[in-house]
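S.K.: Got a sequence here, can you model it:
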Amino acid sequence: MISKQYDTIIVGAGLVGLATAYQLLKRRPSERVLVLEKEASVATHQSGHNSGVIHSGIYYKPGSLKAKNCIQGYMELIRFADEYDIAYELCGKLIVAISEEEVPALNNIYNRGIENDLKGLKLLTKDEIHDYEPHAAGIAAIHVPQTGIVDYPGMANKLAELICQSGAEIAFSEAVLGINEATSTTNVETEKHSYSATHVVTCAGLQSDRVASLTDRGNDLRIIPFRGEYYQLKPDREHLVRNLIYPVPDPKFPFLGVHFTRMINGGVEAGPNAVLAFKREGYRFSNVNVNDMVDTFSWPGFWKVVGKYGKTGMGEIYRSLSKAAFTRALQKLMPEIQESDLVSGGAGVRAQACDRDGNLIDDFNIVRKGNVVHVRNAPSPAATSALSIGQYITDQLFVN
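M.R.: Below is the predicted model of the structure:
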């Protein structure tokens, strides 16, 4: 029996789901909106476990959904933070080349930033690096002034407050079990209730493939969870890092590599590595879920990923288990860092979509089938891009 009818149901109360509800209600204030969340609060997983960085869009292929939504989302985020007093700081970051072999890739990143219309980018010499980060190593760098840090959990809480003030509802502890499309409505079944809506949007993060498969049995993407583990600098060593220091990404591995991040609420994070998680929502090495492991290991694309990145992945696992190895990776960017300077920090799990051919999907992947829109892949910079993604999804809902 249907508990209640709505115009739009949104599955997931992370930043993308909340931002979608917010943008939808700005456009259609009378819309009856329900947000369903399986956890007891907003931003429980990726939105609340990320590095807190406001990304500039410098890395992303011009014209891609990532590039378009990151740059637009960046501007929307700053406006939102200013209007609602969300803590943030545009502190800038360095992308540092530590060898001559990395300089061509550094120059490519700089050129991509220019193509993406970033302003104020500056190529730095070895000596100029120390004007920004006196303790960093490197032979060349890019200074990216737009990059910043922000309180993403605070932003999520404010979005939830605003959408509820606009008349929307958020139902917590309601995991979605079924989505059934009819002619003019779609029924959504949870552990507790049945709901009906004209439109449904799924923004399920680490569960996005499972939720998408509720309406699309041919869903060709599988989420492979990668845990990123951090250390923090001890308070008496935080002075070594002024703001953000990143390496030139390794083109052979689809992650940014370990870096230093000053956080908006204080402290400096060092990391993350990127290791296969044995539980989708497992934030420790010891967290294991048999069903999640079966889903990963039974996916043919996973074994192709292992073939491509297995050697690099073993190095990531070694760093996860060895603080000394983790320290050596950090010392490439900052030789002064010692193992004794680091204390255990937090961890996050990245929902990385992978196809059957072993391709790790780099761009955002958002598909509409009938009256249902599925966000199937929204890795970093989804937090920065959330308000723009929300606009994009709203556009998708009402296109003929």
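S.K.: Every contact and neighbour count from this point should use C-alpha atoms.
M.R.: Fine.
S.K.: At which residues are the helices of the chain located?
M.R.: 15-27, 65-84, 103-115, 126-132, 152-165, 208-212, 290-297, 300-321, 323-331, 382-397 (DSSP state H).
S.K.: How about the longest one, which residues are buried there?
M.R.: Under the neighbour-count criterion of 16 or more other C-alpha atoms under 10 Å, helix 300-321 has Gly301, Phe302, Trp303, Lys304, Val305, Gly313, Gly315, Glu316, Tyr318, Arg319, Ser320 buried.
S.K.: what sits against the closest residue to Ser213 other than its chain neighbours?
M.R.: For Ser213, ignoring the flanking residues on the chain, the nearest one in space by C-alpha to C-alpha, 6 or more residues apart in numbering is Asn219 at 5.7 Å. By C-alpha atoms under 8 Å, 6 or more residues apart in numbering, the contact list for Asn219 reads Asp209, Ala212, Ser213.
S.K.: For the closest residue to the second one other than its chain neighbours, give its distance to Pro300.
M.R.: Looking back up the chat, that one is Ala212. Nearest non-adjacent residue to Ala212, counting by C-alpha to C-alpha, 6+ apart: His374, 6.0 Å away. Per C-alpha to C-alpha, to the nearest Å, His374 is found 22 Å from Pro300.
S.K.: what do you get for Arg284?
M.R.: Taking C-alpha to C-alpha, one finds Arg284 at 26 Å from Pro300.
S.K.: Am I right that Arg242 is in contact with Arg262?
M.R.: Yes - counting by C-alpha atoms under 8 Å, Arg242 does reach Arg262; the two are 7.3 Å apart.
S.K.: this one as well, want them side by side:
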Amino acid sequence: MRVLIVGAGIIGLATAARLAQRGDDVLVVEKEPDLAQHQTGRNSGVVHSGLYYAPGSLKARLGAAGARSMPAFAREHGVAVETCGKLVVAVDATELPRLQVLAERGMANGVDARMIGPDEARDYEPDVSCVAALRVESTGIIDYRGVCLALADQVRDAGGEIRFGLAFRGARTEAAQVRAWLDDAASPGREEVVTDAMVVCGGLQADRLAVACGLEPGARIVPFRGEYFELAPSAASRVKGLIYPVPDPRFPFLGVHLTKMVHGGVHAGPNAVLALAREGYRRRDVSPADVADALSWPGLWRLGARNWAPGAREVARSMSAALFAKSLARLVPGIGPDDLVPAPAGVRAQALKRDGSMVDDFLLRTRPRQVHVINAPSPAATASLEIAKHIVSVLDESTA
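M.R.: Below you'll find the model as predicted:
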């Protein structure tokens, strides 16, 4: 079977590798000049344990499996990885009930997590401030771009092809084949590709690419910029692994945290604010079309109405290094604005329903011979090898 894969992020490459290794003829197309240019190459590099996700969801099931398969893949292929564990810390007594709920959810998902007191927490992180913590042993750090390079090698070694600078414009299923149209950045004119099946891993453009193929995505992608700092060396030496706050259930993101990086240094963040372009990694990146697209979606207004207070805090923290540092100092006292060094931002492709609820699980849409990945937020990188298995299974059903 000849299969077209749209998108050379980690999910597209993992799916392509799985198909190519079973003998399918695979073509991967990517509009950028290299792989992993968006969400995959701009995240915090964490191998998540499966702690946060609703029991029974795809996130929980595939995330927990990915916490095992992703480090194993990295070690097999010489990619930097370290299973360093993390602490989720309650900084005062009001957070203890939420921490306990998180511990129970982790247990339901089969995660190796246990409640510990402040003294034991400081055995792991001597400078942490907490009244209790959840110790999660299976969380790790990894080089996801290195994983993508290894997956790309698997695709090519199995006879597959990866082409860059090709923008996908749409496709339609015609009887026993899929006809797709691509724009080549290197030459004028539109290229037509005919395949037996297609998988679209469009990330920040996933809903638009689905519409271009005649599907109703069921949600709108709304971009949220994740703003990061790195800690200056003097402050970074005070963080030994990963330190997370207890998540606020009123807000869909985890809150700023401290993450040791696999190649050295410590990431701080991300702060989460609405991006003014789907690929808007800088504050000055503005796409009027993307802004209009987001503002025309009723779900964004309904989300904002329900989350105006935490949203306002995110915006204020985005504009103030002092407020950003203050949030980090709740976890490790003494971190100040002078300890923060700006780092590249990421943009999260969040699928948002019309009623303002966020799609909280991985979401696929299908039509004959086509599979579209509409929503793949964290822990999608961790779970990418497992998501690829799921996609291939769904694709086989669509071509039966």
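S.K.: And the TM-score between these chains?
M.R.: Scored against TM-score structural alignment, normalised by the length of structure 1, the superposed chains reach a TM-score of 0.96; 392 aligned residues with a C-alpha RMSD of 1.1 Å.
S.K.: Distance to Ile389 of structure 1 added to the buried residues of helix 300-321 of structure 1, as JSON lines?
M.R.: Below are these laid out as JSON lines (distance: C-alpha to C-alpha, whole Å):
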{"residue": "Gly301", "distance to Ile389 of structure 1": "27"}
{"residue": "Phe302", "distance to Ile389 of structure 1": "28"}
{"residue": "Trp303", "distance to Ile389 of structure 1": "31"}
{"residue": "Lys304", "distance to Ile389 of structure 1": "30"}
{"residue": "Val305", "distance to Ile389 of structure 1": "28"}
{"residue": "Gly313", "distance to Ile389 of structure 1": "31"}
{"residue": "Gly315", "distance to Ile389 of structure 1": "34"}
{"residue": "Glu316", "distance to Ile389 of structure 1": "31"}
{"residue": "Tyr318", "distance to Ile389 of structure 1": "36"}
{"residue": "Arg319", "distance to Ile389 of structure 1": "34"}
{"residue": "Ser320", "distance to Ile389 of structure 1": "33"}
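S.K.: Please say which position in structure 2 the residue nearest to Ala212 of structure 1 maps to.
M.R.: Using TM-score structural alignment, the equivalent of His374 of structure 1 in structure 2 is His372.
S.K.: OK, contacts around its match?
M.R.: Residues near His372 of structure 2 by C-alpha under 8 Å, 6+ apart: Val199, Val200, Cys201, Gly202, Ala206, Ala210, Leu364, Arg365, Thr366.
S.K.: Same question for Pro153 of structure 1.
M.R.: Ala43, Ser47, Gly48.
S.K.: What's the second one aligned with over in structure 2?
M.R.: Going back to what we said before, that points to Ser47 of structure 1. Using TM-score structural alignment, Ser47 of structure 1 sits opposite Thr40 in structure 2.
S.K.: same deal with Ile10 of structure 1?
M.R.: In structure 2, the residue matched to Ile10 of structure 1 (TM-score structural alignment) is Ile5.
S.K.: now swap in Pro62 of structure 1 and tell me
M.R.: Matched by TM-score structural alignment, Pro62 of structure 1 corresponds to Pro55 in structure 2.
S.K.: unless I'm mixing things up, that match is touching Gly110, no?
M.R.: No - counting by C-alpha under 8 Å, Pro55 of structure 2 stays clear of Gly110, with 9.5 Å between them.
S.K.: on that earlier part again, look up how far Trp308 of structure 2 lies from the counterpart of the residue nearest to Ser213 of structure 1 in structure 2.
M.R.: In structure 2, the residue matched to Asn219 of structure 1 (TM-score structural alignment) is Pro217. Separation of Pro217 of structure 2 from Trp308 of structure 2 (C-alpha to C-alpha) stands at 26 Å.
S.K.: same thing with Ala17 of structure 2?
M.R.: Relative to Trp308 of structure 2, Ala17 of structure 2 is positioned 43 Å away (C-alpha to C-alpha).
S.K.: ok, now Gly66 of structure 2?
M.R.: Noted for Gly66 of structure 2: a distance of 34 Å to Trp308 of structure 2, by C-alpha to C-alpha.
S.K.: repeat for Gly299 of structure 2
M.R.: Distance from Gly299 of structure 2 to Trp308 of structure 2, by C-alpha to C-alpha: 14 Å.
S.K.: Then Leu274 of structure 2?
M.R.: Using C-alpha to C-alpha, we find Leu274 of structure 2 at a distance of 12 Å from Trp308 of structure 2.
S.K.: before we move on, the earlier item: more neighbours: Arg242 and Arg262 of structure 1, which one.
M.R.: Neighbours were counted for Arg242 of structure 1 and for Arg262 using other C-alpha atoms under 10 Å; Arg262 has more, 24 against 19.
S.K.: Can you tell me what that one aligns to in structure 2?
M.R.: Using TM-score structural alignment, the partner of Arg262 of structure 1 in structure 2 is Lys260.
S.K.: got the contact list for Pro145 of structure 1?
M.R.: Listed by C-alpha under 8 Å, 6+ apart, the contact set of Pro145 of structure 1 reads Leu90, Cys91, Gly92, Lys93, Gly120, Leu121.
S.K.: quick one: Gly113 of structure 1 and Ile58 touch, right?
M.R.: Yes - here Gly113 of structure 1 lies in contact with Ile58, judged by C-alpha under 8 Å, at a distance of 4.3 Å.
S.K.: Where in structure 1 does stretch 90-101 of structure 2 align, residue-wise?
M.R.: Alignment of stretch 90-101 of structure 2 against structure 1: residues 97-108, by TM-score structural alignment.
S.K.: chain center to that stretch, what's the gap?
M.R.: Mean-position distance between stretch 97-108 of structure 1 and its chain equals 26 Å (C-alpha atoms, centre = their mean, to the nearest Å).
S.K.: List the buried residues of it.
M.R.: Of the residues in stretch 97-108 of structure 1, Ala97, Ile98, Glu102, Val103, Ala105, Leu106, Asn107 count as buried by neighbour count, 16+ other C-alpha under 10 Å.
S.K.: Fine by me, we can end here.
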